[in-house]
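# predicted model and sequence below, questions to follow.
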Amino acid sequence: MPPAPGAYASYIAVGDSFTEGVGDPGPDGAFLGWADRLAALLADRQARAGGGFRYANLAVRGRLLDRIVAEQVPRAVELAPDLVTFCAGGNDILRPGSDPDAIARRFEAAVAELSAAVGTVLVCTGFDTRGVPVLRHLRGRIATYTAHVRAIADQYDCPVLDLWSLRAVQDPRAWGEDRLHLSPDGHARVALRAAQVLGLEVGGEGEPAWPPLIRKAPAQVRRDNIHWAREYLVPWIGRRLRGESSGDHVLPKRPELLPLEKSAS
């Protein structure tokens, strides 16, 4: 029997920088991110119902799908929580010449493995990148992969965190200075949407309205673009040329399925 809406006593987050929470720094120096924020909402729901809650976050920035499947999926299967969020494939799509059909086949095999061991597997679509300058040219490839993810979710009865249609992240303030990762406000809005998908009562539509956007003068836009290229684009290209990843020496921030002691904020 499936749990009551929002009733999950254990949760493991699987993925890359998006799920690790890059762009959303916490008070202790580690990243928070939408998955930690979702875990806090789930833990609060369990506490109100008189139950406990355990959480692990295995995600590591820069991870490609195959490495996520090799390192994180078996651990999630072994621990068999009530809920797994599985968001992967975005870094593969960024690679020149990547094939979204082939990536989706490997994604589906992992979903099948997780679904056989886990109560609920929530999957994520890609973002609609029409408003993200550094990713706009990948929109067609991301759309193809997103269509596959939705079809896989239908086949395995997975709830879907549909980032493509989430209006809240189509505002530039949802993205951090690097233009590749969400800002704290962006992560918070994704967490609310994920909670809504899982049946939690979060109020409204899960997409708090942004205040009116103050447009920058063209000269300031040019200065911002120069700063972004120097601080983020050039180092990113350098890592690609050297075959390095931002997560080469990073370990999962919460590798064990342990009680969540305090809420993310």
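Perfect, I can see it now.

# for the rest of this, base every contact and every neighbour count on C-alpha atoms.
Will do.

# can you show me the helices along the chain?
All helices of the chain, identified by DSSP state H, fall at 17-20, 34-48, 65-71, 73-79, 90-94, 100-115, 139-156, 184-197, 218-228, 234-242.

# list the buried residues in the second one.
The reference is to helix 34-48. Using 16 or more other Cα atoms under 10 Å as the test for burial, helix 34-48 gives 34-46.

# likewise the third one?
The neighbour-count check on helix 65-71 (16+ other Cα under 10 Å) flags Leu65, Asp66, Ile68, Val69 as buried.

# and what of the fourth one?
Going by neighbour count (16+ other Cα under 10 Å), the buried part of helix 73-79 is Val73, Arg75, Ala76, Val77, Leu79.

# and it, what does it pack against?
Helices and strands touching helix 73-79, by 3 or more Cα pairs under 8 Å, 6 or more residues apart in numbering; DSSP states H and E, are strand 10-15, helix 100-115.

# closest one of the buried residues of helix 73-79 to Ala117?
Among the buried residues of helix 73-79, Val77 lies closest to Ala117 (Cα to Cα), at 5.6 Å.

# here's the one I want to compare it with:
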Amino acid sequence: MSGFTLGKDILSYVAVGDSFTEGLDDPYPDSARFPQGRYRGWADRFAEHLARHVREVRYANLAVRGKLLRQILTEQLPRAVELRPDLVTLCAGGNDILRPGSDPDTLADAFEGAVRQLRDTGADVVIFTGFDTGFQPVMRHLRGKIATYNMHLRGIADRYHCRVVDLWSMKIFQDRRAWSDDRLHLSAEGHRRLALRVCEVMGVPVDEDWNAPWPQEPPAPWHQARQEDLRWARQHLVPWIHRRLTGRSSGDGVRPKRPNLEPLVRR
């Protein structure tokens, strides 16, 4: 890797992706400083860690919830290339994998083209694999498709000399406390731990351990677990299916939260 170094006076970083990178469901607690509905997420947290070791971090986050890979490549990739940052994090294809009939081989071909364009600018690129969904009953059937896509991503990373954040191997995310109520997005604690893992991959010093064991808690009674499943289906699964059937997306009308490379204010 050539562009990323903590020894720089100024480091530019662009995050590209969907809701995972936008930061759902990790809202900023300080509503006085941030607009309502503005999410923090692992990318903002990672940029904050960078800012503790670099004199000035210029950070843009182009990610928008609900975006498919082709939309990310059409709407975000040209802007990322135009900004010519030192570092790009790229996570895309997850929303495609969730849809019936999607082909991980075809997705990987498109993803590779994006990596090629970003590397041609001189940017260092960090790629994220998909999570292992074997522990989630509703999405367990996607495990094989995700694993196939992951193998493609690792091959792309090897060919273009990218670092990889291997979400599949992070067993810490097989705990419900790592996830928000919708079971699709990380919780605030999940985002915090992931930011620490990205720091580890990138060689950014931190004082906390992303893999620290979760505090022990008694298992929920069977009837409580079933009630939670029913509530989740009513509040999250049914609306998600309705959006798919009507051709709508949670990202309709949503703009990137940091469309420009701007100095990050240290928190």
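That came through fine. What you see is a predicted model, and the numbers here were worked out from it, not measured in a lab.

# tell me the one of the buried residues of helix 65-71 of the first structure nearest Asp101 of the first structure?
Leu65 (13.2 Å).

# give the contact list for the aligned partner of Pro184 of the first structure in the second structure.
Using TM-score structural alignment, the partner of Pro184 of the first structure in the second structure is Ala188. By Cα atoms under 8 Å, 6 or more residues apart in numbering, the contact set of Ala188 of the second structure is Asp25, Asp26, Pro27, Gly41, Ala178, Ser180.

# any idea how far Ala188 of the second structure lies from Arg45 of the second structure?
Look at Ala188 of the second structure and Arg45 of the second structure: by Cα to Cα, to the nearest Å, they are 10 Å apart.

# go on, Pro215 of the second structure?
22 Å.

# equivalent analysis for Thr133 of the second structure, please.
From Thr133 of the second structure across to Arg45 of the second structure, the span is 24 Å (Cα to Cα).

# same check on Asp132 of the second structure?
Computed as Cα to Cα, the Asp132 of the second structure to Arg45 of the second structure distance reads 23 Å.

# circling back: in JSON lines: the contacts of Ala188 of the second structure, plus neighbour count.
Formatted as JSON lines, the contacts of Ala188 of the second structure follow (neighbours: other Cα atoms under 10 Å):
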{"residue": "Asp25", "neighbour count": "25"}
{"residue": "Asp26", "neighbour count": "22"}
{"residue": "Pro27", "neighbour count": "17"}
{"residue": "Gly41", "neighbour count": "27"}
{"residue": "Ala178", "neighbour count": "21"}
{"residue": "Ser180", "neighbour count": "17"}
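
# Gly130 of the second structure matches what in the first structure?
The alignment partner of Gly130 of the second structure in the first structure, by TM-score structural alignment, is Gly126.

# and for Thr74 of the second structure?
Aligned against the first structure by TM-score structural alignment, Thr74 of the second structure finds its counterpart in Ala70.

# ditto for Ser249 of the second structure
Alignment note: Ser249 of the second structure maps to Ser245 in the first structure; criterion TM-score structural alignment.

# likewise Asp86 of the second structure?
By TM-score structural alignment, Asp86 of the second structure lines up with Asp82.

# ok, that match - contacts?
Counting by Cα under 8 Å, 6+ apart, Asp82 of the first structure touches Tyr8, Ala9, Ser10, Tyr11, Val118, Gly119, Thr120.
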